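Asker: the following block contains a protein sequence and its predicted model.
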Amino acid sequence: MAVVQAILDGLMIGGVYAVISIGLTLVFGVMGIVNFAQAEFLMLGMFVAYYAWAWLGLDPLLAAPLAFAVVFVLGAALQHLLIRRVLKAPEVAQIFLTVGLLIVMENAALLMFGSGFKSVSTPYQTASLQLGPLFVSVPYLAAFLMSVASGLVLWLFMKLSWFGKAMRATAQDPMAAKLLGINSDRMHMLAFALGVGLTAFGGAVILPYLTASPTVGGQFVVLMFTVVVLGGLGSVAGAVVGGFAVGIIQSLSGLAFPIQLQNLVLFVVFIGVLAFRPKGLLGAAR
């Protein structure tokens, strides 16, 4: 029964990992750029939700769409002002820009919010549901359901809307998309804004059981890259599979090893998978 409980906990955590990582793989899939500052947008989403709770009394789960909207606008501005200038530059220039953006955002947050940890208090913070012999933490379940809902909305947007189809066309063949009248610059802006906005949304929904700080991105950046590379960089479905896989591996490894070794077990599995399938679980060969 302990194994079943661990798998259930892993699924709850993995759903959140998936939604915060979808943004990273979406940006790469459409724009072909790896955003090393992606986790800093998660940090911004947490702070937007925190101040919405502190100033407006808004529950972090209800503030998640606000976090998405604020970071969406910021992401669109950053893409227009900075990111688009290096899309055709050598990869090293893209790395330097996004790593520099990471440093600037983290230090700007330290100046604005201070170095302390900030947490919220909600009525359901310590609540849990009992399903027979199993227990489900209400904050984890709420974050999972919100993450699944946002992922479903993104899937519908990409499949059914004109903008989603235009983004997929731009990702597949930018030149052909231009010939069909699609503005690739706008699609790149939309993809980047959506990508960082989804990550901020994920940051808001995990705030009830985590604390916000300017350096919180460091806790997630390696996990995010592990998720998207394990699932297949550029594959949204791969990010979902990778997120659940990482959550379950972490949770199961906690049964047999000290919590300090959770990530060690994860990376051993990660290296083993890539040794036999370098393109990831659902990634396409390039």
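Answerer: Yep, that arrived.
Asker: only C-alpha atoms for contact and neighbour calcs from this point on.
Answerer: OK.
Asker: residue boundaries of the strands in this structure?
Answerer: Using DSSP state E, the strands found in the chain span residues 128-131, 134-137.
Asker: dump the ones you listed to CSV, plus distance to residue 31 and mean neighbour count.
Answerer: Formatted as CSV, the strands of the chain follow (distance: least, C-alpha to C-alpha, whole Å; neighbours: other C-alpha atoms under 10 Å):
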stretch, distance to residue 31, mean neighbour count
strand 128-131, 41, 10
strand 134-137, 37, 15
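Asker: against residue 220, how distant is the nearest residue to residue 116 once chain neighbours are set aside?
Answerer: Leaving aside its chain neighbours, residue 116 sits nearest to residue 213 (6.4 Å; criterion: C-alpha to C-alpha, 6 or more residues apart in numbering). As judged by C-alpha to C-alpha, to the nearest Å, residue 213 and residue 220 stand 12 Å apart.
Asker: equivalent analysis for residue 206, please.
Answerer: 12 Å.
Asker: one more: residue 75?
Answerer: Computed as C-alpha to C-alpha, the residue 75 to residue 220 distance reads 19 Å.
Asker: number of residues surrounding the spatially closest residue to residue 202 that is not a sequence neighbour?
Answerer: Nearest residue to residue 202, sequence neighbours excluded (C-alpha to C-alpha, 6+ apart): residue 20, at 5.3 Å. Burial of residue 20 is recorded as 34 neighbouring residues (other C-alpha atoms under 10 Å).
Asker: for residue 151, see how far away residue 20 is.
Answerer: For residue 20, the distance to residue 151 equals 10 Å [C-alpha to C-alpha].
Asker: residue 151: what's it in contact with?
Answerer: Residue 151 makes contact with residue 19, according to C-alpha atoms under 8 Å, 6 or more residues apart in numbering.
Asker: let me fix that, I meant to ask about residue 209.
Answerer: Neighbouring residues of residue 209 by C-alpha under 8 Å, 6+ apart: 125, 139, 140.
Asker: among these, name the ones in helices.
Answerer: 139, 140 (DSSP state H).
Asker: possible to save the contacts of residue 209 as JSON lines with neighbour count and distance to residue 172?
Answerer: Shown next, in JSON lines, are those (neighbours: other C-alpha atoms under 10 Å; distance: C-alpha to C-alpha, whole Å):
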{"residue": "125", "neighbour count": "14", "distance to residue 172": "44"}
{"residue": "139", "neighbour count": "24", "distance to residue 172": "38"}
{"residue": "140", "neighbour count": "22", "distance to residue 172": "36"}
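Asker: putting a second one here so we can go through both:
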Amino acid sequence: MDPNTQALVQTLAQGLLTGGIYALIGTGLSLIFGVMRVINFAHGDFLAVGMFIALFLFQRLHLDPYLSLLIAAPIGFGLGYLVQRFLLARLGDRLESSSMLATLGIGLILSNGLLLGFGAQPQSINVAYATKTFALGGIQISLPLLIAGLGTVLAIVLLNLFLYRTELGRAVRATAQNPLGAELQGVNTNWVQAVVFGLGVAFAVVAGVLLLPLLYAFPTVGENYTLKAFVVTVLGGLGNLPGAIAGGLILGIIESLGAYYLSNNYRDAYGLVVFLVVLLLRPEGLFGRTVKRV
């Protein structure tokens, strides 16, 4: 393999793995929107909560961040469930129109709570595998990034098994397609929405834990990932779970190629440019359905 081809393959591999994490974040946001028609602008802040849960468990209990997923994911689900049940649900029929302000407020509470509890100083963990690489076919892949990619695949597989192999999953899909029809069939849609919001937050928390060995943790780290999650869901089509996965992979590849061939200083800007182009040419997203107006 000549050097140029090897560099391209290396860049694409890194982009795919990074895009896998974006897909995990975007899947949670897309799941929430698909069922509740709510864009969770606190999504990145929940990701930051996941990072700090793993950081706290590592510092106090010396628990490996990947093992802390067994604790962080249930905490994330419970936090999301409670937020929807006792805060968002109280908005009633105003939820869709007021969700932006409500979730922005929740995000501010979370980020300032982290600032109060952990301080503004960026923090990281010191694990032996943080800088290790994995050789595959002549290319070097970061071991934590590879683990994060595999974790993303596992999480998405489990979500699909839940949605298509369980009674609750069928209730979730029914609520997403026709809430009134689901209620007429005996589905408690309020409870289903709380479960869905909990799952969406759990996905964000899991993404935060997987990112911890790769990044510094600080209270506002989630702001950038809220934007990325929004870009991913719009690229794939709002509420389209397979589209969110594809959108995450596309965003990761675009950022990696742009950083390698143009400049790493504008890494985040490349995805935004593509995002704007997609909005202009196909507002419903690359994999969304076109709605004809009559």
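Answerer: Arrived safely, thanks for sending. Fair warning: this is a prediction, and the values are worked out from it, not measured in the lab.
Asker: now compute the TM-score of the two chains, please.
Answerer: Remark: TM-score between the superposed chains equals 0.97 [TM-score structural alignment, normalised by the length of structure 1]; 286 aligned residues with a C-alpha RMSD of 1.3 Å.
Asker: ok, back up a step: neighbour count for residue 206 and residue 220 of structure 1, which is higher?
Answerer: More crowded of residue 206 of structure 1 and residue 220, by other C-alpha under 10 Å: residue 206, with 27 against 19.
Asker: what lines up against the more buried one once you look at structure 2?
Answerer: Aligned by TM-score structural alignment, residue 206 of structure 1 pairs with residue 211 of structure 2.
Asker: contacting residues around its match?
Answerer: When contacts are counted by C-alpha under 8 Å, 6+ apart, residue 211 of structure 2 touches 51, 148.
Asker: just tell me what residue 70 of structure 1 corresponds to in structure 2.
Answerer: In structure 2, residue 70 of structure 1 lands on residue 75 (TM-score structural alignment).
Asker: ok, and the closest non-adjacent residue to its match?
Answerer: residue 202 (7.7 Å).
Asker: need the contact list for the one you found.
Answerer: With contact set as C-alpha under 8 Å, 6+ apart, residue 202 of structure 2 has these partners: 28, 73, 74, 75, 76, 77, 80.
Asker: again, but for residue 148 of structure 1
Answerer: 15, 19.
Asker: map it onto structure 2.
Answerer: Under the alignment defined by TM-score structural alignment, residue 148 of structure 1 corresponds to residue 153 in structure 2.
Asker: closest to residue 5 of structure 1 among the contacts of residue 209 of structure 1?
Answerer: The closest of those to residue 5 of structure 1 turns out to be residue 140 (C-alpha to C-alpha; 13.4 Å).
Asker: isn't that closest one right next to residue 12, touching?
Answerer: Yes: with contact defined as C-alpha atoms under 8 Å, residue 140 of structure 1 and residue 12 form a contacting pair (6.0 Å).
Asker: rewinding a little: for residue 213 and residue 220 of structure 1, list the residues in contact with both.
Answerer: By C-alpha under 8 Å, 6+ apart, no residue touches both residue 213 of structure 1 and residue 220.
Asker: mind checking the end-to-end distance for stretch 178-188 of structure 1?
Answerer: End-to-end distance for stretch 178-188 of structure 1: 12 Å, by C-alpha to C-alpha.
Asker: do the same with stretch 121-140 of structure 1
Answerer: 15 Å.
Asker: in structure 2, what residues pair with the longest helix belonging to structure 1?
Answerer: Counting by DSSP H, the longest helix found in structure 1 is helix 2-31. Using TM-score structural alignment, helix 2-31 of structure 1 corresponds to residues 7-36 of structure 2.
Asker: now do the same contact list for the nearest residue to residue 65 of structure 1 once chain neighbours are set aside.
Answerer: Leaving aside its sequence neighbours, residue 65 of structure 1 sits nearest to residue 201 (C-alpha to C-alpha, 6+ apart; 6.5 Å). By C-alpha under 8 Å, 6+ apart, residue 201 of structure 1 lies in contact with 20, 42, 45, 64, 65, 67, 68.
Asker: which pair of these spans the longest distance?
Answerer: Between any two of the contacts of residue 201 of structure 1, the greatest separation by C-alpha to C-alpha is 14.0 Å, found for 20 and 65.
Asker: follow-up on the earlier one: count of residues packed around the residue nearest to residue 116 of structure 1?
Answerer: Neighbourhood size, residue 213 of structure 1 [other C-alpha under 10 Å]: 21.
Asker: residue 50 of structure 1 versus that one, what's the distance?
Answerer: Taking C-alpha to C-alpha, one finds residue 213 of structure 1 at 10 Å from residue 50 of structure 1.
Asker: for those two, list the residues in contact with both.
Answerer: Residues touching both residue 213 of structure 1 and residue 50 (C-alpha under 8 Å, 6+ apart): residue 118.
Asker: how about the helices in the stretch 151-294 of structure 2?
Answerer: Secondary structure of the stretch 151-294 of structure 2 (DSSP state H, counting those that start in this stretch): helices at 167-177, 179-184, 189-211, 222-236, 241-261, 267-281.
Asker: mind checking these for the one nearest to residue 93 of structure 2?
Answerer: helix 189-211 (12.0 Å).
Asker: in structure 1, what residue corresponds to residue 200 of structure 2?
Answerer: In structure 1, residue 200 of structure 2 lands on residue 195 (TM-score structural alignment).
Asker: next up, the contacts around its match.
Answerer: 22, 23, 24, 25, 26, 27.
Asker: and for stretch 95-113 of structure 2, what's in contact with it?
Answerer: In this structure, residues lying in contact with stretch 95-113 of structure 2 by C-alpha under 8 Å, 6+ apart are 36-43, 45-46, 48-49, 88-89, 91, 219-220.
Asker: redo that, cut-off 7 Å
Answerer: Contacts to stretch 95-113 of structure 2, defined as C-alpha atoms under 7 Å, 6 or more residues apart in numbering, come from residues 37, 38, 39, 40, 41, 42, 45, 88, 219, 220.
Asker: in that stretch, which residues are buried?
Answerer: 95, 99, 100, 102, 103, 104, 106, 107, 110, 111, 112 (16 or more other C-alpha atoms under 10 Å).
Asker: cool, stretch 125-132 of structure 2 as well?
Answerer: Those would be 125, 130, for stretch 125-132 of structure 2 by 16+ other C-alpha under 10 Å.
Asker: what span of structure 1 is that stretch aligned with?
Answerer: Going by TM-score structural alignment, stretch 125-132 of structure 2 sits over residues 120-127 in structure 1.
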